[in-house]
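Q: Provide a 3D model corresponding to the input given below.
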Amino acid sequence: MPNQLLLRERVARTVAEVMAVAADVRRLPEWAAGFASGIQRDESVADGSAWIVDAPFGRVRAVFAVDVERGILDHDVTMPDGSTVHNRLRVEPAPNGCELVFTLVRQPGMDDAALAADAAAVADDLRRLRALCERMDA
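A: Model (predicted):
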């Protein structure tokens, strides 16, 4: 397997409609079960970009860099072991809607099976986000 995978999901909604859902970090548990079963704001950061996330792999800290107009939903996750993983998520315009594009990077020491499991979890999350956005009134 390669060291980087692009996971894509087409959504029959505009970038603005998808960003209205995806950029609301408090809604992560609704669609990102592979990452967040619970979330609370990290009050030590005044700008609201940092959150404490209950993830399947432990309690982590996520700092979001969101640019609604440009469709950017990047986030750096500080893992329980102290390492930081940069996650790149874009919402890009496409014919008849938009496309979610998540760049999954193989982490040091990650074997093919772990990367495949991560890819499957992210793909499931992107499908849930698509379904959530497409259920909304346009």
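Q: make it CA atoms for all contacts and neighbour counts henceforth
A: OK.
Q: next, the buried residues of whichever helix or strand residue 21 is part of.
A: Under the criterion of DSSP states H and E, residue 21 resides in helix 15-22. Using 16 or more other CA atoms under 10 Å as the test for burial, helix 15-22 gives 15, 16, 17, 18, 19, 21, 22.
Q: can you tell me what sits against that helix?
A: Identification of contacts with helix 15-22 by CA atoms under 8 Å, 6 or more residues apart in numbering yields 27-28, 68-69, 71, 73, 91-93, 97-98, 129, 133, 138.
Q: counting by contacts, list what the helix or strand where residue 134 lies packs against.
A: Residue 134 is located in helix 112-135, with elements delineated by DSSP H and E. With contacts taken as 3 or more CA pairs under 8 Å, 6 or more residues apart in numbering; DSSP states H and E, helix 112-135 sits against strand 4-11, helix 15-22, helix 28-31, strand 97-105.
Q: and these: which comes nearest residue 80?
A: With CA to CA, the closest approach to residue 80 among the helices and strands packed on helix 112-135 belongs to strand 97-105: 18.2 Å.
Q: how distant is the helix holding residue 21 from the center of its chain?
A: In terms of CA atoms, centre = their mean, to the nearest Å, the centre of helix 15-22 is found 13 Å from the chain centre.
Q: here's the other one to compare against:
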Amino acid sequence: MATESRHVTEHIDRPARVVYEYASDPANLAHWAPGLGSSVRLEDGRWLVDVPGGGGQAEVVFVPRNDFGVLDHEVLLPGGEIVYVPFRVLADGDRAEVVFTVRRAAGMTDDEFDRDAAAVAADLATLKRILES
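A: As a prediction, this is how the structure comes out:
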């Protein structure tokens, strides 16, 4: 069964390498992606975030650093579910385009899917604001 996906993008007036360096550091997640969680911390070599609403801790695992702008990551939720998140930083001349793929989870309503995409768009707008200031 195919998963429905929606690509959420944002252009950032900074070089792609600068955007990648900032966004690839899990310590920065709480600043630009509060929807994922707060209180990002490194414990025993693992990046942990507190899940919103007191849902426990999730672990975020990024792909190894690379020269291609790939920031794909997995979020290991407290219940054991693993959510794979495709995320890219692309060069667009002297600026960057970030592309985040939102995937519809099983049983997710249209409204929930729209809210997920809107939350990602807000996070990417925050990333833009931080990096352009």
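Q: picking that back up, most neighbours among the contacts of helix 15-22 of structure 1, which one?
A: Of all the contacts of helix 15-22 of structure 1, residue 91 has the most neighbours under the rule other CA atoms under 10 Å, reaching 26 neighbours.
Q: residue in structure 2 matching that one?
A: Residue 91 of structure 1 maps onto residue 89 of structure 2 when the alignment is built from TM-score structural alignment.
Q: quick check: its match touching residue 96?
A: Yes: if you go by CA atoms under 8 Å, residue 89 of structure 2 and residue 96 touch, sitting 6.5 Å apart.
Q: assumed residue 65 of structure 1 was part of a helix.
A: No: looking at residue 65 of structure 1 with DSSP: H, G, I helix; E, B strand; the rest coil, it is strand, so not inside a helix.
Q: thinking again about what came up before, can you add distance to residue 42 of structure 1 and give the contacts of helix 15-22 of structure 1 back as a markdown table?
A: Output for the contacts of helix 15-22 of structure 1, formatted as a markdown table (distance: CA to CA, whole Å):
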| residue | distance to residue 42 of structure 1 |
| --- | --- |
| 27 | 16 |
| 28 | 15 |
| 68 | 21 |
| 69 | 24 |
| 71 | 23 |
| 73 | 18 |
| 91 | 25 |
| 92 | 29 |
| 93 | 32 |
| 97 | 33 |
| 98 | 31 |
| 129 | 24 |
| 133 | 26 |
| 138 | 32 |
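Q: isn't residue 97 of structure 2 up against residue 9?
A: Yes: in this structure, residue 97 of structure 2 is within contact of residue 9 by CA under 8 Å, at 6.7 Å.
Q: neighbour-wise, which of these two wins?
A: residue 97 (21 against 18).
Q: what sits closest to that one if chain neighbours are left out?
A: residue 11 (4.4 Å; CA to CA, 6 or more residues apart in numbering).
Q: could you check how many residues crowd around that neighbour?
A: With neighbours defined by other CA under 10 Å, the count for residue 11 of structure 2 comes to 18.
Q: with residue 37 of structure 2 instead?
A: When neighbours are counted by other CA under 10 Å, residue 37 of structure 2 comes out with 19.
Q: how about it, what's its match in structure 1?
A: Using TM-score structural alignment as the criterion, the counterpart of residue 37 of structure 2 in structure 1 is residue 36.
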